[in-house]
Every structure is written in C-alpha cells, then in structure tokens.
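*Asks:* got a predicted structure here, sequence first:
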Amino acid sequence: MAGTATPAADAAALANSLWRAVCYVSVCQLHLRDNVLVRRPLSAEDVKEQPSGHWGTVPGTAWALSHVVLAAGELDRRVDVVPLLGAGHAGVVQLAAAWVTGELGAVRAEFGPDEGGLRRLARAFPDVDGLGAEVHPALPAGGFLGGRLGGCLPFAQGAALDAPGRVVVPVIGDGECETPTTSASWPAQRTLSHAFVLPLVHVNGFRMGGRSLLGAMNDEELKAYFGGFGWDARIVRITTGSLPEHTTFHTALRDAIESTLDERPTVLVMRCVKGWGGPASLGGRPLVGTPGLHKTPLTAPRTDPEQLTRLAYWLNSYEPTGLFDADGRACGGLAEAVSAARWCFLVPPELPESASRPGAFGARTDTFTEAVTGVVRKHAARGDFLLLSPDELTSNRLPELAGERWVHELLAKEVLLEWLAGWTASGRRGVLVSYEAFAPLLTSALVAYVKQRRLAGARSLPSLNLLLTSYGWHNVHTHGDPSLATSLLALGAPGVRVLTPADPPRTAAVLDEVLDSANGINIVVAGKHSRTAHAPGTIGEELRRGLAVWPPHSDEGEPDLTVVTAGDIPAAVAVEAVGHIRERHGCRVRVVNLLDLTVLGDPVLWPRGLSDQEIDGYFGTHACVLFLTLGHPAAVWGLLAGRLRRPVDVVGWREPAGPLPQRELARVLGMDQAGVVRAVGRLLASREAAR
C-alpha cells in the first residue's frame, strides 16, 4: 500500500476535527433553523418547532467516515477506499459530511460550505428538496440505497469483485448483522477471489428499540463469530471520542486496509455507546446507551427550557468556534482535514487489453441452452460481465456455464442480487438466472433499486437483468409464483420491463439487447423447455416496438378477434388453437406476439407504451381481444387500465387448489386449445350481447 502515511497522532487530530464538525452539522440539521454557528446564546426562535430525525447512528457513522476519507487521502492514488452507508437513517450524517467537505455544495450550490449554506441546509432538513433525509446516490458514500437493511455488505462484495486497487468499506450496524442477507454474506466471501471488502461494523449495542445480538457478545465471542466465517475481527472500543481513541482506531484502520489488500478477510468492529455525545439524560431519565437516543430526544426545545439548555450544551460540546471561521467556513485543523480527505467513488475498473466488445450474435439458437449460452459467452468476452445463479445452472439447462471465472453460484438469492447490484454500480454488466417461483424473495431489493435509479443525480448505470425460467406451468406445485413481475409492474416505474420471448431465438435476441441496456430493471421470463421456433421475420419489430403481428397465423384485413400472446406456452397454445377458432366461430383472427408487457401501459407512464393509434393498428379497431400470458392476469389488467374499450379477457396464472399434472394444470387454468376456444366463445358472445 504505497503512499505518504500521516503520523497516527497527526491523523488522529485531523479525524477529531472532521468528526466533531460532522456531528455538529448533524445536530444543526436536526434542531436549528438559525444561529447555526451559535455565535450568540441559543434562543427559542433559533430552533425548529418540531425537531425530528435519527441520532443514534450519527456519532459512530461520522467517526467511521472521517477516518476512512482521511485514510484514503493517505494512500497511493492507485488504491481507492470507497465507503458505503448501509443504514438509510445515516442520511443526516451523509449530508453533514458532504457539506463539511464541500461535496454537497458542488451538487447543490445553495448548500455551499459557509454559514448561509449551513443555515439553508438546516432549515431544509428533513425535507431537503431532491435529496430527502436518507442516504442519497448523488452524494459520497451513497452508492448503496438504504431504507431496507441487510444488503450493504453483499453490495460491497459485488462492487469490489475483480476491481484491483479498490477497497470497499461498507459501514453496517449490529442490527443489520441480524438480517439473513448480511448473515449469509459473511461465509459467501469465501467464494469470491479478488474482492477487497473491509466491513466496518458499528456495534452500539442496539437495533432500534432492543438490544442487538452482536452487542450482547463479548470481544472473544465476536472474534469467534466472525472467525468461524473466515474473517479476522479487529475490535476497537470508543467511549468518549478522545484523541487516543482516534489514534488507536486510525492505526487499526490502516492495518485492516493492508490486510484486506493482502487478501486476508478482515472486519473492523467499532464498539461504542449508542448516541454518545448526545444528551446524557432528560427529565431525570438516562438517555446515552439506551434506545431513547435512536432519534433525537429533544423534540420540543422551543417550548421546553430544559431541552433548550441541553441543546445549547450539546452543540457547544463540539467546540464549533475552533472549527469554523466568522463566515462559517472550515478553519484550522478542520480546514487541514478537509484538504487531506479524499472521497472515492465506484467507477468501472480498467478492462484487460485482451477484452473485446460484443459483436453481432451469430450462434445457433435452436434451444434455450444454445440461445442463452451463446449470448452470455459473447458478452463475457469483453471482460466486464458477471453471471450469477442460485445453484440452478444445471437444472436450468446451462451446465456448460458452470465453472467459468465470471460465473458464481450461491443459494442465497438475496446475496446474489446485491452482488449484481454492486457490480453494475461500478459500470459493469451482468445477469442473475433463477427459477421464477423464488424470485419474489428479491422484491424488496428491486423496489429499492427502482427508487434509487429515479432519484435526481443518480448516475447512469447498466441495467439489472434477471432471467427467470423453470416457471410453474412446467414445475411442481410449490414452484409456481410469477409474483415478482406483477409486483414490479404495479410500481408504474418507467425503468421496469417484463419481457416474454416466445421461443429460443427471441430469448437470444432480447437477452442480447438487455445486457447492453442502461438504467433499467429487465425481467426476462423464458422457458427452458421450448424448442419451437416461430416465424423469425417479426423479431426485429418485436425488439423495436415490443410486439408484432404474426402474419402466418393471422387473417388479412380487420380482425373480429385478436389473440395476444406473452410467452412461449401462450404462443404455442395460440398457434395450435387458431384453426379451431376459425372453424368453431367463423371469425377473422389476428395473432399478435407480445415481447414487452409494458407496451400495454399508458405512454404517459411507460416509455414504450402504445398510443391509441398503435393499439388500433395492432389489435384492430373493433376486435375482441384475448390475452394469453404466463403471469398473473392482474398484471395485464393493471397495465391496460381500461384503455381497450371493447370486450377483453385475460387467461393466465391462477393459484391452483393443489398439485396437478401439467396437462391438467393447463386445462384447469384455460391454457390449452379447448380453454382458449371457450374463452373466445365467451368474448364473442359478450360483444353480441352488448350490441
């Protein structure tokens, strides 16, 4: 680890100034609306009517960030130390640190690093326009979006994977360590080589309202816990925030970075008191080291003299006159610390010289295996590709991919998704291949990703791609659940796409497209059993517009009935049923294959949504419309939202009462030739009844 190391005592002094400033600004945001430098005695008019926000995590998180950015500044520029905040509640710290170091002013000029900028920030909090009060991707340490606990450690692992010269430092709490996703990530590190992750676990003894499991362990038990997973736990106790404690911690951090770069998994544990530095008590009730400091306890300092006194003492305990000059700018040791600090961000690592860009796809696509294997090998050739699967590649008929250096299998799907999110957060591309029925476990994380991508200031990134197969139509009773697609479509988020290729050539074409897309979540639902290849002439239009009329199965002229298929089974059933429909009902039929479900949505919400004119062009001006879909009918109905003012019906997945053979399941759910013919009969009868 080359670089000019600052003597530990000097680094401690700088870290102390930076930590005090970040804590001070955090308290300002929570409570003040004026007199933000406390140049005069604090009055009731200086404070907010209803102070609110989280404090318990602030002192420890501020401590961690202060030391990490200073350690990064000491290192050779070829080594980046990237902090990530795991708790959404740490947003107040992120805003404070970004204001102190000037990063916030660079993003939002009104919050410049002076008294006026701090006053405006304090008045805006917690409703900071466009930034809010939670961790934000536009600011340092905000690559991972909190709000849900458990994902920061595996996200950091994905971001660090195959990124030489990058150490990712996720700052996670002891409460977060109780989540299944974090718990599974500790042993999962064993499967990753060249992933330099240094977790900084903030053990303050509590979750939100109750004592944490890690907080109840002594030091030896903590070392044994992490050691069992292959991590060397270094424990540092912080009680008052003294200079000796800063010195000890900074030395431990430097050593831990060295160990991490030497590929010795190391975790740095901060043992501290929850909310330390805040009011020790209020109204005779102790606060420090209790859940009473999870949020600020001073909720009425404007009307309660005791609370106002406590607040003034709290603010002055950080000695702001030694941190800021008369204009509110950093001075003295704080100015030195700001100059020495270096924020590092997730950026794409340099590709090896042998890497190549994907060219035209020309491999065979007669089967699902050939289609997927050919596409992912093509994209892997450039060196920035990752394929993840929960131990299902062989089951999903992709055995040739297992064992490739860019392929990782692990049963914990939640961990895999965070690996993929961290990987793509540094500008790289990949896909998660899984059974459709188990994908709903990923809903919370994907919703958080949708939220992050829509925030102002979020960087353009490669899309998150999921290839879901082995769905319920061809599986056992417990393995049928298309809820993930239904849930994501219900968000009405423009970055979501649900893609249902009808055959292996279309699977290859759409997968090739999404792997080069950006800023979206692409859910590709494709059958691993399909060998049927439908007419190839419309694939280009399906990719371009999301759907296409299939001429070989459609009558010329205006249809009486349009059958819209979404997926391989619906397409096969429709093609089989068309002749019987004509024979039985004597009507003109059009078959439309739907590749992208979101085109059914209102174009005001969905970027690829069909206009009214396009709806008439594809479905006919007066035709009844029957949708056949692999997923829930509710997903189609929700997208249509009453736009088709004509008889419409949807045949799709409904939860069966119990286990059924596949043919019987298709019959019960109406996804067979006879069921489609009956559904058409009902539709046509409803139109006649309405005339």
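*Replies:* Structure's in. What do you need?
*Asks:* from here on, just use CA atoms for contacts and neighbour counts.
*Replies:* Fine.
*Asks:* ranges for the strands of the stretch 51-200 of the chain?
*Replies:* In the stretch 51-200 of the chain, strands defined by DSSP state E, counting those that start in this stretch lie at 80-85, 166-173, 200-203, listed in chain order.
*Asks:* would you format those as CSV with distance to residue 135 and mean neighbour count included?
*Replies:* Compiled in CSV, the strands of the stretch 51-200 of the chain are given as follows (distance: least, C-alpha to C-alpha, whole Å; neighbours: other C-alpha atoms under 10 Å):
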stretch, distance to residue 135, mean neighbour count
strand 80-85, 7, 27
strand 166-173, 12, 27
strand 200-203, 17, 26
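*Asks:* now do the helices in the stretch 251-400 of the chain.
*Replies:* If you assign secondary structure with DSSP state H, counting those that start in this stretch, the helices in the stretch 251-400 of the chain sit at 305-316, 332-340, 368-380.
*Asks:* quick one on the thing from earlier: between the strands of the stretch 51-200 of the chain, which one is closest to residue 391.
*Replies:* Shortest distance between residue 391 and those, using C-alpha to C-alpha, is found for strand 166-173: 26.4 Å.
*Asks:* angle of the closest one against strand 80-85?
*Replies:* Our comparison of strand 166-173 with strand 80-85, counting by axes from the mean of the first three to the mean of the last three C-alpha atoms, to 10 degrees, yields an angle of 20 degrees.
*Asks:* by contact count, what packs against strand 166-173?
*Replies:* Contacting strand 166-173 under the criterion 3 or more C-alpha pairs under 8 Å, 6 or more residues apart in numbering; DSSP states H and E are the following elements: strand 80-85, helix 152-160, strand 200-203, helix 243-261.
*Asks:* try this one next to it:
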Amino acid sequence: MENQNSKKGKMEIAPELLDKMDAYWRATNYLSVGQIYLRDNPLMRQPLKAEHIKPMLLGHWGTTPGQNFIYVHLNRIIKKYDLNMLYVSGPGHGGPALVGSTYLEGTYSEIYPAISQDEEGLRKLFTQFSFPGGIPSHVSPECPGSIHEGGELGYSLSHAFGAAFDNPDLIVSCVVGDGEAETGPLATAWHSNKFLNPVMDGTVLPILHLNGYKIANPTILARIGHTELEQLFLGYGWKPYFIEGDDPMTMHRKMAELLDQVIEEIKTIKENAAQGSATERPQWPMIILKSPKGWTGPKFVDGLPVENHFRSHQVPLPDAASNPEHLKQLEDWFKSYRPEEFFDEQGLLLRELADLAPEGERRMGANPHANGGLLLKDLHMPDFRKYGLDVSLRGKMGNGDTRVLGEFARDIIKLNRSQRNFRIFGPDETLSNRLNSVFEATSRQWEAETMDTDELLEKDGRVVEMLSEHQCEGWLEGYLLTGRHGLFNCYEAFIHIIDSMFNQHAKWLKVTAELPWRRKIASLNILLASHVWRQDHNGFTHQDPGFLDVVMNKKAEIIRVYLPPDANCLLSVMDHCFRSKHYVNVVVAGKHPAPQWLPMEEAVIHCAKGIGIWTWASNDNGTEPDVVMACAGDVPTLETLAAVSILREKLPDLKIRVVNVVDLMKLQTDTAHPHGLTDADFDMLFTKTKPVIFAFHGYPWLVHRLTYNRTNHVNFHVRGYKEEGTITTAFDMTVLNDMDRFHLVQDVLDRLPNLGDEVAYLKQEMQDKLIEHKYYIRKNGLDMPEIRNWKWKN
C-alpha cells in the first residue's frame, strides 16, 4: 500500500510494504549466499556441516546485496507504473543476484523446470552455481533477462543505450559498478545521453553502485567526495540523485521515494517531448547508490574487516568446510536472514512476498527484449542486383566498392524506416568510408547543441556516430540483442579497439546458440573499409589487417569472413550478411576507385560458392596447371591478375590457374568449419603437387594456419602484409610487403625450375621494374603510368 503525503508532495511507502520488501531482499541475499556455498541443506533445517558445502567455492559476494536491493525496488516501480523494464548488470560478477532474483520471480523455473520452486529446486539452484556442468558465476547468457555478459566489464551502459534506441516505451535500468566505471568504454558511455531521442527512443536509467572497492583497491569514484562527484555527472549532462547508508529500513524508504521521483521525472520528460514543448536536450535522471560492499555479510573474519572492505569481493569465508570457527560464522550468516520468514515448509516463497514481483512479461527476467530473437523481424530488402556495376569489360574502373554499397544501404534504410529496426553505427567514418549515399535517406542522430553550419544532424537519424569504437560497437550489440539489425563500419586498423567486445559477443552467440529457449538474433555485421592496402596516405599507424586473425580464433559456427574482390561481389555478400542470423560477419572492402571483375550474375554465383576458378583469367582448361595463382581481397586480386597478365604475355606456354577466394572459411576443412571445403574439392582447385602463389589481404600466416593440414600445403607460398608500411603510394604498399605483381611473377619463376634459362631475362626485368618504381615514386610522388593505367586485356 502506498499513500500520498500532501504536505511533501511525495508518495510515502507504507511500512508494511517496506517490511515485505525487506523480507524479499533478505530472501535474495539468502539465495545468493546459498549459491556460493551450499550443495545441500538449502533451507538450513539442519545444523550446517562441512559436507553441505561445495568442495570449491567460487563466486562474488561484494556487489551482490546491492544489486539485490536494486532489483527488489525496481520490481515495485514496475508494478506501480506498469513499466516495460530491462535490468543490465554491469558489475563483473553479479551472477548470484540475477539468478536469485529471477528464481524468486518465477522466470528461472519456467525456463529450467528442474530448478523447481521447492526445497529440491533450491538444492539444485545452489549446487549448479560455479559447479562443473552448472552455470557460470557471472550474469551469463544462461540467466533469464540478461543481455549483458558479466565478463564484459565496461560495456554495460553502451549496451543499455543500444537497447533503448527505437524502443520508446522501454526503460533500461543499468547498474554500473564503481570498478567498472573506471574503464575507458564506460567513462565515455556517459555521453550517450547526447544521442537519445526522448520521443522515438526509450530511457536509460543508470544506477552507479558505489560500494567503495574493486578486487583489492578502493574505487576512484567512491573516494572523490560528494561535490566533485556531483559536478562530474552534471558535466556529463545527467541529473544525479544520491542515496547513501547501511541501515536497511532507512535505505528501503529512501530508495522507494527516490525511484518514485525519478520515474515521474522520466514520464514528464517523455510527455513534454511528445507534445513538442521541450526545446532543450533533456537532463535525464540517474541514481548514485552508496552502500557497503558485502552489505549484510560478515563484518569481520579472523579479526579483519570484511563488510565495507575489498575482502568481501569474492568469498568472505573461503575455508568454511575445514575451519570450525568459520563454519559456525557461515551458519550464523545464513540464519541472520531468517529464512523461516520467507520460505514455507516446502521451500516456496510465501505468497504475500511472491506477489511483490511483477507478472508475466513485466518481470525483468521474462522481458522479451532480453531475448531479442523473439521480437526480430526480417528486414525489407531491395534487390541488390539493381545496384550492380556494368562489367562488360573486365577490369573496368569503378568509383569505389563501398560507394556502391552505400546506395544499397540507403534503400535498406528507406524500406525499413517505418519498422525502425535498422541503424548504421560508426566512429565518424561513414562518409570517410564512402557510404555517402546513406545520407540521402537519413542524417546522423544528434541531441546535443547544433549550429547553423552543421551538416547531416537531426534528432531522428538512422546513422549514429561517435568517435569511440567502443560506443559504436556497444550500441550496435545492444541494438541487436534486443531484436534489431545494423551495420558497424570502421577503419580496418582501428577495429582492434573493440577486440575484446567482439570476443565477448562471439562467446555470447556461441552459448546462446546452445540454449533452446534463446532465439537467434540478427548477425553482427562489421564492415572494414579504409583498409591496409589503401592507407598509403595515412601511413604505418593506419595499416593493420590483423583483426582477421582475432576473428578466426572464435567458434567456427559463429564466424564468417568475406573478402569480396569488387563491388558486385560486395553487394552479394552484404545482402547475405544482412539476411543472416546469429553470426559475426566481417567484410573487408575498398573505398577507392578500383577495377571491377565480375558481371553481377557471375558475382552471385562466385559468392555463393565462396571460392572458385576464374576461367576467364586462366589458361589451363583441359590440362593440369603449372602453377596456381590464388588471391583473397581486392588489392591482392588486382596484383595477382596483373602478374598473370605479365606471365601470359612473356611465357605463353605456361599453364596458369587463377583461384579467387571470397569466403575465407572455404580454406578450412569441412570438419573445421561449416563452409570448409572437403579435401577432394580443395585438391581439385589447388592441385596436390603444383606450386600455389597466394596473394592475401592479411598476414600471410593466417592462410598457412587455415591450410596447414591440406595435401598441398607444402607448396603454398603466401604473400600478404608483413608489417611494412609508411606514407607512400598505393602500389608501393604492395611492393614494401612483396605482394606486388613483380614479386609475384618472380615467385612463380622461382618455383618452376623446369622453365630453365629462358626465365632469366624475365626475372631480371621484374627486378629492374622494382628499382625503376622506387626511383620514380620518390621523384614524382605517384606511381608509374604503367601501374596507374594498367588494364586487364580481355
């Protein structure tokens, strides 16, 4: 029961309700301690014995009681205001809190019927936690209501904003740990409020949980003082509210009153924006909750402080099974929660307390946005073929492959504007990556101040840009996890900034693919442009194709890497990627004018196969080749074909087979990757005994790694990036890394000793060309005319 206090203008919470909420909180704390310690005696109806305790104690207690406290209070406002709310748990290991809370509200048992709402279910709930064959100690994909993996320290607020985009009635409550708040991504994420449209997007309610300590050190934000902390968040554009204390009932009253005030403010902001009466960017409320780390746990262990100290971070009594004094202290800790006041004889939460939780999909553990595949709708897709380039002459110059893709993406935006389920994210590089045409359909979303001279900014844009790869990746992940589609475009060299974020998302996809109740979500599509071979103008710092190596470490069922050689292939690949589900698709494409090789229908067939012989560039039809010239990537393809043209002119009797690779996974065996070629098919393309000269977009050893167990691997000679670069010409980038046409020709000659002395003059000519090139670019500042004007002879 809640009463209106007319004098104060506040909603006063009835003491009986606060008492019930405190009992509910004690129940979740009890379940949390039980998960860390117990494998038996879940209701403490027997004296606690060593055999009731798990042999290995894992888990994190310190953040848990604060998160339980927040969850209980969010449940109340969900019921009171009929809110559509997600809970994002940012602190690294809050697993006991979220598992316990979703168990009490019933969602856990609905998904996992064996974890029933009785004493036996409690025993299983406790035993499975951080136990072989059980569940992890953090908020993992196995936990209902979760869209954020507990190992993703620093990304919670980014994910929360991604979830809020285009979900106008959704409130994402994001608990930010004060240790997590020290990470770069989280510190930057506070600026996400400059991108949230109060009419078309949802709300993010950050709750900064200041419990004072990390693993073994105090946290910065807990030690800078109230005034400085308040000024920090005012400077970020937030309206911070503080709540501090350690007395449970006082804190319950303060939190309940504060949440009522915050929700009313959020409603007012949304209503004013919808009515058009808001003229400035909203100052969204946030909460700074300061409570003791390890709240309600042991205050001292062996004379040393534990509660409100870093010693409560993990397991406060790590040797309870072998230390009688600690065993007694653990038993007292359990009993301090008075489980008889909230569980009945069967171990079921008392009905008067269970009624505190919301019902159905209003429960945070059952919110469909946390299982985004349930809400996912296919994109309306234009026919990518109509954007294709005319390739009546092979090698005809295009104006940039990503420029063509931009036209395709523009119309995807147009066709899906009413559904509001597609966005492009990028770190201020959408124009630089030549996706210019998308701005014919939309502008960038922007809620901060604007000036008359600004361009392409609006309050409801489909492009979201911030010069932080972390935010772009995190926003997109949150957007995908809640049932939408998107694209992240980035300079190739700087995608490494989000290596760990990609890593965690790939792990999330891997685990959720094995959970039948989790529905598949749209793929994470990463477009890498401004790539290594065309960063000659920016130099060494911008030259790095190594993200491909990182990607290849993940599970084969999840990962796809595409290296389309031209615009038509890029269109075909991206059409596939935008339609796909539950993958990470990494596509590398050039933005500068480049030769086009395949007419659209050939491109479609080639991309569907992922690898194939280019018969029009080969001359071995009907016989076995003398050499296989393989390539993967747009520039490697260009240099390979240029080398082939030299060889065919100078050595017309030489039998050459050209193999182009679009789908990098084709190089693996069919047992290692679903797209992999059988050994028989691989041998058919690359032969069993002939030399293979492979020009590759990335680091050469990746191809060796993918093909190490193939029959002919010993004859593979791979050219790629070998960490040589500077500010130079485009062609010189290939020369510096020995991947140019002149080196490739020499590679062929060196591996065909049967050609005899007739190749001596050709090899010397190639060496002379390299010297000529070196002097020419240093004198003229651009590549030789024969390089700039080279054309494939059809």
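*Replies:* Now that the structure is in, tell me what you want to look at. Treat the numbers as computed from the prediction; the structure is a model and nothing was measured.
*Asks:* returning to what we had before: nearest to residue 166 of the first structure, of the helices of the stretch 251-400 of the first structure?
*Replies:* Using C-alpha to C-alpha and comparing those, the one that lies nearest residue 166 of the first structure is helix 332-340, at 19.0 Å.
*Asks:* quick check, distance from the closest one to the centre of its chain.
*Replies:* Taking C-alpha atoms, centre = their mean, to the nearest Å, the mean C-alpha location of helix 332-340 of the first structure is offset from the chain mean by 34 Å.
*Asks:* which residues does that helix contact?
*Replies:* The set of residues external to helix 332-340 of the first structure that reach it, using C-alpha atoms under 8 Å, 6 or more residues apart in numbering, is 13-15, 17-18, 21, 70, 73-74, 100-101, 322-324, 330.
*Asks:* which of the residues in that helix are buried?
*Replies:* 333-338, 340 (16 or more other C-alpha atoms under 10 Å).
*Asks:* name the nearest of these relative to residue 95 of the first structure.
*Replies:* When these are compared for distance to residue 95 of the first structure, the smallest value, 14.9 Å, is given by residue 338; criterion: C-alpha to C-alpha.
*Asks:* among the helices and strands packed on strand 166-173 of the first structure, which is nearest residue 660 of the first structure?
*Replies:* helix 152-160 (38.2 Å).
*Asks:* identify the residues contacting stretch 579-588 of the first structure?
*Replies:* Outside stretch 579-588 of the first structure, the residues that reach it (C-alpha under 8 Å, 6+ apart) are 554-556, 558-561, 589, 677, 680-681.
*Asks:* any chance of CSV for the strands of the stretch 51-200 of the first structure, columns distance to residue 221 of the first structure?
*Replies:* Formatted as CSV, the strands of the stretch 51-200 of the first structure follow (distance: least, C-alpha to C-alpha, whole Å):
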stretch, distance to residue 221 of the first structure
strand 80-85, 25
strand 166-173, 17
strand 200-203, 13
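*Asks:* so which of the ones you listed comes closest to residue 447 of the first structure?
*Replies:* Evaluated over these, closeness to residue 447 of the first structure peaks at strand 80-85, with 18.2 Å, by C-alpha to C-alpha.
*Asks:* run through the residues that contact the residue mapped onto residue 280 of the first structure from the second structure.
*Replies:* Structural alignment places residue 280 of the first structure opposite residue 299 in the second structure (criterion: TM-score structural alignment). By C-alpha under 8 Å, 6+ apart, the residues touching residue 299 of the second structure are 305-308.
*Asks:* tell me which of those persist in the first structure.
*Replies:* Of those, the contacts whose aligned counterparts also meet in the first structure (both residues aligned by TM-score structural alignment, their matches' C-alpha atoms under 8 Å) are 305-307.
*Asks:* please convert the buried members of the residues you listed into ChimeraX selection syntax.
*Replies:* Burial among those is assessed by 16+ other C-alpha under 10 Å; the matching ChimeraX selection reads:
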select :306,307
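*Asks:* circling back: need the helices of the stretch 251-400 of the first structure in TSV with distance to residue 430 of the first structure, can you?
*Replies:* Converted to TSV, those look like this (distance: least, C-alpha to C-alpha, whole Å):
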stretch	distance to residue 430 of the first structure
helix 305-316	47
helix 332-340	36
helix 368-380	9
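*Asks:* and those, which is most packed in?
*Replies:* helix 368-380 (a mean of 21; mean count of other C-alpha atoms under 10 Å).
*Asks:* between the contacts of stretch 579-588 of the first structure, which has the most around it?
*Replies:* Note: the member of those with the most neighbours is residue 561, at 25 neighbours, neighbours being other C-alpha atoms under 10 Å.
*Asks:* thinking that one is in contact with residue 618, fair?
*Replies:* No: with contact defined as C-alpha atoms under 8 Å, residue 561 of the first structure does not count as touching residue 618 (11.6 Å).
*Asks:* of the strands of the stretch 51-200 of the first structure, which is nearest residue 157 of the first structure?
*Replies:* Judged by C-alpha to C-alpha, the one of those that comes nearest to residue 157 of the first structure is strand 166-173, at 7.7 Å.
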